[in-house]
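*Asks:* give the three-dimensional model of this entry:
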Amino acid sequence: FFHWDYLNESVRTRAPQRANQVGVFVVRVNDAGRAAEISAAIDAEFGNSAAETLTETEQAFQIGFVKQTEAIVIAIRIVSFVVIFIILAVMANTMAMTARERRAEYATLKALGFGPGFLGSLIFGESLAIALIGSALGVALTFPVAHWFGAKMGTLFPVFAVSASTVWLQAACAVVVGIAAAVIPALRAARVRIVDGLRAVG
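*Replies:* Got it, this is the predicted structure:
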């Protein structure tokens, strides 16, 4: 909250047409059960006047405000999916380069009797380990960042917390990225012929 007189004085110098006006009144009621009744009484008092009111609970007001920012939320979701796709591309490229550099090692393992399934498990394990380590760092940073964001938003988002479902979703995305990034390198490693792989050593 802030002192209205000080704000009005500042508005009077910057935008005189908006001075001496109030956009929102906060009314406290002793009995929350009478909130609807009191809201209707306030609206009836100012009905058909030059300054009609729309009285609602603070929760309803915040929900309405959030709905107005739905486009921003959709944009954030789109950006999130784009970021996940970029991370997937980087992971896939990293695993592909790793598999290419270890082609001779895979051929040697095949010569020793290890099958394609074992090679695939190595690649999938490495990819999942990298993805989960990154996810753990992301989850660890999520809580302080969310706390900082909630503190900066103040009364705009009075309740801003990271739910358990969000953490599980982060972990699930990491697993999906780790598996998807390792599919093609694992298939290529499984198809490496011993002769071709050992030839790369020389």
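
*Asks:* contacts, neighbours, all on C-alpha from now
*Replies:* Will do.

*Asks:* what ranges do the strands span in the protein?
*Replies:* Ranges of strands within the chain: none, based on DSSP state E.

*Asks:* second input sequence below; structure requested for side-by-side comparison:
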Amino acid sequence: MYLLRLISRNALRHKLRTALTILGLVVATLSFGLLQTVVDAWYSGAEGASATTLVTRNATSLVFPLPLSYQERVRAVDGVSGVGYANWFGGIYQEPKNFFAQFAISGKSYLDIYPDYLLPEAERSAFLRDRKGAIVGRKLAMQYGFKVGDIIPLRGTIFPGQWEFVVRGIYDGRQSTTNTATMFFHWDYINEVVKRSIPRRANQVGVYVVQIAHAEDAAAVSGAIDAQFRNSLAETLTETEKAFQLGFVSMSEAIVVAIRVVSFVVIVIIMAVMANTMAMSARERLAEYATLKVLGFGPGYLAALIFGESMLLALAGAALGILLLFPVAATFAAAMGTMFPVFQVSPLTVLLQLLSAVAVGLVAGIAPTLRAARVNIVEGLRSIG
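*Replies:* Okay, here's the model as predicted:
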């Protein structure tokens, strides 16, 4: 108890220095946590992917479509329990800055593959009955104020023209990591219009979403699907939904790596600042350490004093940084809108913040501890006064 009291008094001996050191630790811990959360948000789609869902796309590139006629052939493959399809729409709502994901889907067959999209049965039925119907995620609805019955106008880019969709339902996520920032509507409606305006682009889909019964069959089923269309005009590439999502992440991998590097550089910088603070404190207390040695206190006791003070400052700064991370992350997510459909602080991020603080405290205490342990009693006592 006496040791703890002495450690706390030493830490508060220079209140301004202590306050500034803790402030630096708060900023570093907060920045580290926020950057790690951004990285987690980047990978959220892949992490939330189902192990029993495959995605079949054109083997040449995702921008090339697949014929609608492939659907029944995919469904006939052993191990396949469901098939849906989807097209990226890419429409503009009011102005280009209002970006959010929009997909034209196969209706019931698509929704059956994604049970994590929770939609009241009445709203689901209303959506399936209405060719111009649409469903939107809760996060998207909150951002733009969409309500059931509203008409959402979109200016087509991939599919030119002015389009209008009626909100027939608002879906929630079964889990907190479920994407609720997407708009879905009927592929049949888009296809009907395309048949009249651009016939050559009709009856084509972007990707097939394939449900399988057992995750361990993913490789075999993928190979069987692709084998059916080998040497055709539109060869396919089938992969797990997670691999498909990671393909998008890899396009911006340099950015993700840069964010990770910056987050750890922040910790290294505050480690250097903390080490300097502890070195200054130890230099000022050489006489005290010499006196303690005269009184019979060994190097272990001096190490406990120094490491205790260093850990106290590090953990105090980390605790405040962690507490601030949650409201800051929520504010950041609100400001980003649908750019990050899932943005939440993970337990692993909090653990990394604590471990980083412990590492800072330990490293910062090494040099002053060695100096205090090696201090010559005579030389130390001469510095008194």
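
*Asks:* the most centrally placed residue in the second structure and Ile259 of the second structure, how far apart?
*Replies:* The centre of the second structure sits closest to Ala41, judged by CA atoms, centre = their mean, with a distance of 1.5 Å. Noted for Ala41 of the second structure: a distance of 12 Å to Ile259 of the second structure, by CA to CA, to the nearest Å.

*Asks:* got it, and Gly82 of the second structure?
*Replies:* With distances defined as CA to CA, the gap from Gly82 of the second structure to Ile259 of the second structure amounts to 39 Å.

*Asks:* what range does whichever strand or helix holds Ser31 of the second structure cover in the first structure?
*Replies:* Element membership for Ser31 of the second structure (DSSP states H and E) is helix 15-42. Aligned by TM-score structural alignment, helix 15-42 of the second structure falls on no residue of the first structure.

*Asks:* if we go by neighbour counts, what in that helix is buried?
*Replies:* For helix 15-42 of the second structure, the buried set under the neighbour-count rule, 16 or more other CA atoms under 10 Å, comprises 18, 21-42.

*Asks:* which part of the second structure matches the lengthiest helix in the first structure?
*Replies:* Ranked by residue count and defined by DSSP state H, the top helix of the first structure is helix 116-153. Under TM-score structural alignment, the match for helix 116-153 of the first structure in the second structure covers residues 299-336.

*Asks:* that stretch vs the first structure, average distance?
*Replies:* Between stretch 299-336 of the second structure and the aligned residues of the first structure, the post-superposition mean distance stands at 0.8 Å (mean CA distance after the TM-score superposition for the first structure).

*Asks:* so the closest residue in space to Glu241 of the second structure that isn't next to it in sequence: helix, strand or coil?
*Replies:* The shortest distance from Glu241 of the second structure to any residue other than its chain neighbours is 5.1 Å, reached at Leu54 (CA to CA, 6 or more residues apart in numbering). For Leu54 of the second structure, the secondary structure call by DSSP: H, G, I helix; E, B strand; the rest coil comes out as strand.

*Asks:* and the gap between Arg260 of the second structure and Pro327 of the second structure?
*Replies:* For Arg260 of the second structure, the distance to Pro327 of the second structure - CA to CA - is 21 Å.

*Asks:* these two: which is more packed in?
*Replies:* Between Arg260 of the second structure and Pro327, counted using other CA atoms under 10 Å, Arg260 has the larger neighbour count: 16 against 11.

*Asks:* against Val83 of the first structure, how distant is the aligned partner of the more buried one in the first structure?
*Replies:* Here Arg260 of the second structure is matched to Arg77 in the first structure, going by TM-score structural alignment. Distance, Arg77 of the first structure to Val83 of the first structure, using CA to CA: 10 Å.
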